[in-house]
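S.K.: coords please:
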Amino acid sequence: MAHNLNFDEKTGTYSFFSVQQKAWHGLGQIVQDYPTSSEAIQYAGLNYEIAKKANRHELPSGKTIVSDSSFFTYRTDNEMVLGSSVGKDYHIVQNHEAFAFFDAIVGGGEGILYETAGALGDGERIFITAKLPDYIRVGNGDDITEKYIFLTTSHDGSGSITAAFTPIRIVCQNTLNASLRSMTNTVRIRHTSGAKGRLESAHKVMGLANTLSSQLENIFNNWAKVKVTDSEVKKLIQLALCPNKETFDLIKKDAQDELSTVFKNTVDDAFSYAMLSESQQMDTTKGTLFGAYNAVTGYYQNVRNYKDSEAKLQSIVMGGTAQLKAQKAFELCTSFEKIGEDIFNYN
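M.R.: Now for the predicted structure:
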């Protein structure tokens, strides 16, 4: 199944919860009020512990060797093996410790709003999103970007603990990753000795999110006042989505007929979103540099097709293609604001 949510056979429920709104897969628990961290753990089916034991190897002679370098991880509630081969230095960060990280951001949990959480596969990967009690406002305040913290970690040795600040525009659910300007607000922690301690102090790094969001608010408000033409919007889209130097050189020469059909179709889809989407008709977005930027991020969030939800998450939040293209769009808009239309016009 594309959603890959963990199914708990004992309770007959999926390990996922969401506040008020159903997810696209329609599974898990929908709650009306924002839960505490302890409640969220229960709702999301994350109330299980992980343990680690040494692997045992049976030799042809019948002798059994207990490894001192190869271990496996498993859930203590159902003894499901999650990782079959992790090193002796692999340290477990329990689910409740991941939630403690969120509570530490705002001091004891006051103000943190848990939006979604869940487990994937057999419970080897978990994810949590929480909303911070503040906003980015563009224009007269009608265009609001909420501020979210996203965290994911694995229990099978396949990846690090990752937390990132992610603003999302309410109007079109347009994900804007705050690492567009700096990766300092993205925290990655390896499952080694001291991981728990580093996670506990990570909120100090994530505290930069408030400073960064204030900077973004000023930038976006300035962009909302900068007028751009339709042709400039299309050129920005082309440059932001450009896949390689060869395509860049063709764009620079304005050799439109020589561009690949796939690339032209992608640009056309993003440009159509820029011109026709309801969220692009606001005073802050219609014919503005801010709207041009949102044309790129909105395309990846609302138009582009993905293999499944995990692929979309990877692309938009976890450093994939969408995040890289949004970074490029951000840089182009910053240059346009400083230099003017020359940034898009080569001829």
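
S.K.: C-alpha only now, for contacts and for neighbours.
M.R.: Noted.

S.K.: Number of residues surrounding residue 305?
M.R.: 11 (other CA atoms under 10 Å).

S.K.: With residue 273 instead?
M.R.: 20.

S.K.: For the strand ranked longest in the chain, name the packing helices and strands.
M.R.: Looking across the chain with DSSP state E, the single longest strand is strand 125-138. On a contact count with 3 or more CA pairs under 8 Å, 6 or more residues apart in numbering; DSSP states H and E, strand 125-138 meets helix 95-105, strand 113-120, strand 143-154, helix 208-223.

S.K.: Measure how it sits relative to helix 208-223, angle-wise.
M.R.: On the basis of axes from the mean of the first three to the mean of the last three CA atoms, to 10 degrees, strand 125-138 is oriented at 40 degrees to helix 208-223.

S.K.: what sits up against strand 125-138?
M.R.: Here strand 125-138 makes contact (CA atoms under 8 Å, 6 or more residues apart in numbering) with 46, 95, 99, 102, 111-120, 143-156, 213-214, 216-217, 220-221, 224, 284.

S.K.: filter these to the buried ones?
M.R.: Among the contacts of strand 125-138, those scoring as buried are 46, 95, 99, 102, 112-120, 143-156, 213, 216-217, 220-221, 224, 284 (criterion: 16 or more other CA atoms under 10 Å).

S.K.: Identify the single longest helix in the chain, thanks.
M.R.: When the chain is parsed with DSSP state H, its longest helix is helix 321-339.

S.K.: how about that helix: buried residues?
M.R.: 321-334, 336-337.

S.K.: Show me what it is packed up against.
M.R.: helix 230-241, helix 289-302, helix 309-316.

S.K.: Now tabulate the helices and strands packed on strand 125-138 in TSV and tack on distance to residue 271.
M.R.: Output for the helices and strands packed on strand 125-138, formatted as TSV (distance: least, CA to CA, whole Å):
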stretch	distance to residue 271
helix 95-105	38
strand 113-120	31
strand 143-154	21
helix 208-223	18
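
S.K.: Those: which one's closest to residue 277?
M.R.: strand 143-154 (14.4 Å; CA to CA).

S.K.: ok, back up a step: buried ones in the longest strand of the chain, by neighbour count?
M.R.: 125-132, 135-138.

S.K.: same thing with stretch 84-104?
M.R.: Applying 16+ other CA under 10 Å to stretch 84-104 flags 84-86, 88, 90-96, 98-104 as buried.

S.K.: Sequence B follows; please return its structure for comparison with A:
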Amino acid sequence: MSGDYQVVQPKAVLEFYRDLVEQRGYPLETAGALAGGRKVWALARTGLVAGVADDAADKLGAYVLLATSCDKTLATTVTFTSVRVVCQNTLSFAVRDMKKGNRRSIKVAHSLRFDPAQIKNDLGLMDESWEKFKQQLTPMAGQQLSKGDAEQFFLSLIQSDKEAKEGKISDRKHKELMQLMSFYRHAPGQSLPAAKDTLWGAVSAVTYYVDHFRLSSGDRLDSAWFGTGAALKEKAWEKALEMTQSQ
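M.R.: Sure, this is the predicted structure:
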């Protein structure tokens, strides 16, 4: 590594969370390593819980995910993450910062010193960010989708621009589409009122697919949180926001 590379040891990640437990009452729920130990992470529960569109049966819990890498493949990253209780799907939500705009994560490059005090200051944005996230969920749960609408939503996520222009799809992506449609109908929690035949149900089908079934060249969890799986979930979320804002 270059001389300006700042190492963040696994101990620093866990010490950071110990402080959160003491100062903010966030229980450290779990911690682990990915990619043969090259990435380390820890997940803390904030205690914030909400029903989607006030549906108490479809609960989401708010978590803080902190991760770093030992090989510069991942900046030290803090992400606000929701977990859908009924199926354990994860979906990050934006950090609401008036000065810096909406950010999907708080990131500290390894060329900079990890400053726990500054990160904890940024975590003060959690409550406002969570409230905004809940507000965005409500119109998604209220927007009904036909079978054709759902297929078009999923196609928009997996089709390349060339495929969309030519009106075709590869056999591999057709299989992926069929999996998403199956999860849209039958994955855990999809029969709940907020999800059944709704845009929120379509987003949940994507998160369920990515977190529990999507094939990855490496670790599925690594992909779902930091790689191509995370990018697919983010694309689904942005597409759903676009659809609700156009109504």
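
S.K.: After superposing, what score do the chains get?
M.R.: TM-score of the superposed chains, computed with TM-score structural alignment, normalised by the length of the second structure, equals 0.85; 242 aligned residues with a CA RMSD of 2.6 Å.

S.K.: And the buried residues of helix 321-339 of the first structure, which is closest to residue 303 of the first structure?
M.R.: Of those, the one sitting nearest to residue 303 of the first structure (CA to CA) turns out to be residue 322, at 11.7 Å.

S.K.: What's the match for the closest one in the second structure?
M.R.: By TM-score structural alignment, residue 322 of the first structure lines up with residue 229 in the second structure.

S.K.: How much space separates its match from residue 35 of the second structure?
M.R.: 16 Å (CA to CA, to the nearest Å).

S.K.: for residue 144 of the second structure, same thing?
M.R.: On the measure of CA to CA, residue 144 of the second structure and residue 35 of the second structure end up 40 Å apart.

S.K.: Out of the two, name the residue with the larger neighbour count.
M.R.: Between residue 144 of the second structure and residue 35, counted using other CA under 10 Å, the more crowded position is residue 144 (18 against 11).

S.K.: who's in contact with that one?
M.R.: 197-199.

S.K.: and what of residue 70 of the first structure?
M.R.: 54-55, 85-88.

S.K.: rewinding a little: save the buried residues of strand 125-138 of the first structure as a markdown table, and put in distance to residue 199 of the first structure too.
M.R.: Shown next, in a markdown table, are the buried residues of strand 125-138 of the first structure (distance: CA to CA, whole Å):
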| residue | distance to residue 199 of the first structure |
| --- | --- |
| 125 | 17 |
| 126 | 15 |
| 127 | 15 |
| 128 | 14 |
| 129 | 16 |
| 130 | 16 |
| 131 | 19 |
| 132 | 18 |
| 135 | 25 |
| 136 | 26 |
| 137 | 30 |
| 138 | 32 |
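
S.K.: Relative to residue 302 of the first structure, which of those is nearest.
M.R.: Among the buried residues of strand 125-138 of the first structure, residue 129 lies closest to residue 302 of the first structure (CA to CA), at 19.3 Å.

S.K.: What's that closest one aligned with over in the second structure?
M.R.: Correspondence of residue 129 of the first structure to the second structure, assessed by TM-score structural alignment: residue 43.

S.K.: how close does the closest residue to its match other than its chain neighbours get to residue 36 of the second structure?
M.R.: The spatial neighbour of residue 43 of the second structure that comes closest, neighbours along the chain excluded (CA to CA, 6 or more residues apart in numbering), is residue 65 at 4.7 Å. As judged by CA to CA, residue 65 of the second structure and residue 36 of the second structure stand 19 Å apart.

S.K.: same thing with residue 73 of the second structure?
M.R.: According to CA to CA, residue 73 of the second structure and residue 36 of the second structure sit 13 Å apart.

S.K.: quick one, which of those two is more surrounded?
M.R.: When residue 73 of the second structure and residue 36 are compared for neighbours, residue 73 comes out ahead with 11 against 8, by other CA under 10 Å.

S.K.: Show the contacting residues for that one.
M.R.: By CA under 8 Å, 6+ apart, no residues touch residue 73 of the second structure.

S.K.: three-state assignment of it?
M.R.: Secondary structure for residue 73 of the second structure, judged by DSSP: H, G, I helix; E, B strand; the rest coil, is coil.

S.K.: quick one: it and residue 24 of the second structure, what's the gap?
M.R.: 30 Å.

S.K.: How about residue 56 of the second structure?
M.R.: Counting by CA to CA, the gap from residue 56 of the second structure to residue 24 of the second structure is 25 Å.

S.K.: again, but for residue 180 of the second structure
M.R.: 38 Å.

S.K.: more crowded one of these two?
M.R.: The residue with more neighbours, out of residue 180 of the second structure and residue 24, is residue 180; 25 against 14, by other CA under 10 Å.

S.K.: The more buried one pairs with which position in the first structure?
M.R.: In the first structure, residue 180 of the second structure lands on residue 270 (TM-score structural alignment).

S.K.: who are the neighbours in contact with its match?
M.R.: By CA under 8 Å, 6+ apart, the contact set of residue 270 of the first structure is 237, 295-296, 298-299, 303.

S.K.: JSON lines please, covering these and showing neighbour count.
M.R.: Formatted as JSON lines, the contacts of residue 270 of the first structure follow (neighbours: other CA atoms under 10 Å):
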{"residue": "237", "neighbour count": "26"}
{"residue": "295", "neighbour count": "30"}
{"residue": "296", "neighbour count": "29"}
{"residue": "298", "neighbour count": "27"}
{"residue": "299", "neighbour count": "22"}
{"residue": "303", "neighbour count": "14"}
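
S.K.: Output those residues as a markdown table; include the columns distance to residue 30 of the first structure.
M.R.: Converted to a markdown table, these look like this (distance: CA to CA, whole Å):
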| residue | distance to residue 30 of the first structure |
| --- | --- |
| 237 | 37 |
| 295 | 31 |
| 296 | 31 |
| 298 | 26 |
| 299 | 28 |
| 303 | 26 |
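
S.K.: Just give me which of those are shared by the second structure.
M.R.: Retained in the second structure by both residues aligned by TM-score structural alignment, their matches' CA atoms under 8 Å are the following of the contacts of residue 270 of the first structure: 237, 295-296, 299.

S.K.: Return the member of these nearest to residue 17 of the first structure.
M.R.: Nearest to residue 17 of the first structure among those, with distances taken as CA to CA, is residue 299, at 26.9 Å.
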